[in-house]
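Engineer: Sequence plus the predicted model coming up.
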Amino acid sequence: MAGWIIGVGVAFAGVWLALVLALLLVTPGRPQLTEALRLLPDLLRLLRRLAADRDLPRGVRVRLGFLLAYLALPFDLIPDFIPVLGHADDAILVIVVLRATVRRAGLPAVRRHWPGTDDGFAALSRLTGLDR
């Protein structure tokens, strides 16, 4: 019985480590990360508006709904006590999902729902690679 419990613990640790490594691979640069954290309130409003837009493809809305549900949960993929990544996993996931949303729904949809300033949208464009 103890061997089975140890095996499950090792499996969970392995999955957690794989997720940490995956987030490290998609982590934006440090200046971009601080910029993303400053934009977080506008980003959350944008995500909510995009998820409610019936003109967007269903897959995009479902993806955005899952992201909003994850952001509302009291626990994180990476615990907050881990330096840098512990507090940055939300920003990283938002950026990854927004990149996928823009590829699928288009830049005009994101621009139409952006609640912030033009400077904020320019920062969002740099963070998500929309300006390329």
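Structural biologist: Perfect, thanks for sending it.
Engineer: switch to C-alpha atoms for all contacts and neighbour counts from now on
Structural biologist: Fine.
Engineer: right, and Gly116 touches Leu40 too?
Structural biologist: No - applying Cα atoms under 8 Å as the test, Gly116 and Leu40 come out as separate, 10.7 Å apart.
Engineer: want to compare, so here's the second one:
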Amino acid sequence: MSHWLVGLVIAIAMMAITWGALMLLARHLPEGTAKELARFLPACLTTMRRLRRHPAVPRRARIAVGFAGLWVLSPIDLIPEFLPVIGPLDDVVVVALALRYAARTVPRDVLLEAWPGDPRLMERLLG
């Protein structure tokens, strides 16, 4: 039993160290596409929170955006988060699909107003 517990503690410590190192490296990324991609999921969560409360967003779009937000926050993923680069890929795909679905019924200026990042990234996402 104690060997199992030691292994679990080591695994949790390694994951925490890896996350810490990634966060430190992300702070030192040069301005541009790489830094915007590192900010993408947090910006998406902010956008979803703002869209859920906006009166111009219809119920179906709110449900889709809420589902995508829960998907991102959920610990259950199709691709485990601890895998570098491809870990958050399923989250990005779900968020992109939800925002594109919402863009069909939500005015474009509302979506751009809710997006905290570079508006060009949202324009590119929406097509």
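Structural biologist: Sure, I can see it. This structure is a prediction, so every number in the text was calculated from the model and none was measured.
Engineer: what TM-score do we get after superposing?
Structural biologist: Once superposed, chain against chain, the TM-score is 0.62 (TM-score structural alignment, normalised by the length of the second structure); 95 aligned residues with a Cα RMSD of 2.4 Å.
Engineer: Helices of the second structure, start to end?
Structural biologist: Assigned by DSSP state H, the helices in the second structure fall at 2-27, 33-38, 40-53, 59-73, 89-103, 108-114, 119-126.
Engineer: List the buried residues in the shortest one.
Structural biologist: Okay, so that is helix 33-38 of the second structure. By 16 or more other Cα atoms under 10 Å, the buried positions in helix 33-38 of the second structure come out as Glu36.
Engineer: Could you name the helices and strands sitting against it?
Structural biologist: With contacts taken as 3 or more Cα pairs under 8 Å, 6 or more residues apart in numbering; DSSP states H and E, helix 33-38 of the second structure sits against no other helix or strand.
Engineer: centre of the chain versus that helix, how much separation?
Structural biologist: Offset of helix 33-38 of the second structure from its chain centre (Cα atoms, centre = their mean, to the nearest Å): 12 Å.
Engineer: Next one: the spatially closest residue to Gly87 of the second structure that is not a sequence neighbour from Leu89 of the second structure, what distance?
Structural biologist: Closest residue to Gly87 of the second structure apart from its sequence neighbours, by Cα to Cα, 6 or more residues apart in numbering: Glu81 at 4.1 Å. According to Cα to Cα, to the nearest Å, Glu81 of the second structure and Leu89 of the second structure sit 9 Å apart.
Engineer: What of Arg100 of the second structure?
Structural biologist: Distance from Arg100 of the second structure to Leu89 of the second structure, counting by Cα to Cα: 16 Å.
Engineer: Then Leu111 of the second structure?
Structural biologist: In terms of Cα to Cα, Leu111 of the second structure sits 22 Å off from Leu89 of the second structure.
Engineer: who's more crowded, the two?
Structural biologist: Leu111 (22 against 17; other Cα atoms under 10 Å).
Engineer: For that one, give me its contacts.
Structural biologist: Thr47, Leu51, Ala103 (Cα atoms under 8 Å, 6 or more residues apart in numbering).
Engineer: Then Val94 of the first structure?
Structural biologist: By Cα under 8 Å, 6+ apart, the neighbours of Val94 of the first structure are Leu43, Leu67.
Engineer: Please apply the same query to Trp71 of the second structure.
Structural biologist: Asp77, Asp91, Val94.
Engineer: Are any of these buried, and if so which?
Structural biologist: Asp91, Val94.
Engineer: how many other residues sit next to the closest residue to Gly129 of the first structure other than its chain neighbours?
Structural biologist: Excluding the flanking residues, the one nearest Gly129 of the first structure by Cα to Cα, 6+ apart is Arg99, at 7.3 Å. Applying other Cα under 10 Å, we find 19 other residues in the vicinity of Arg99 of the first structure.
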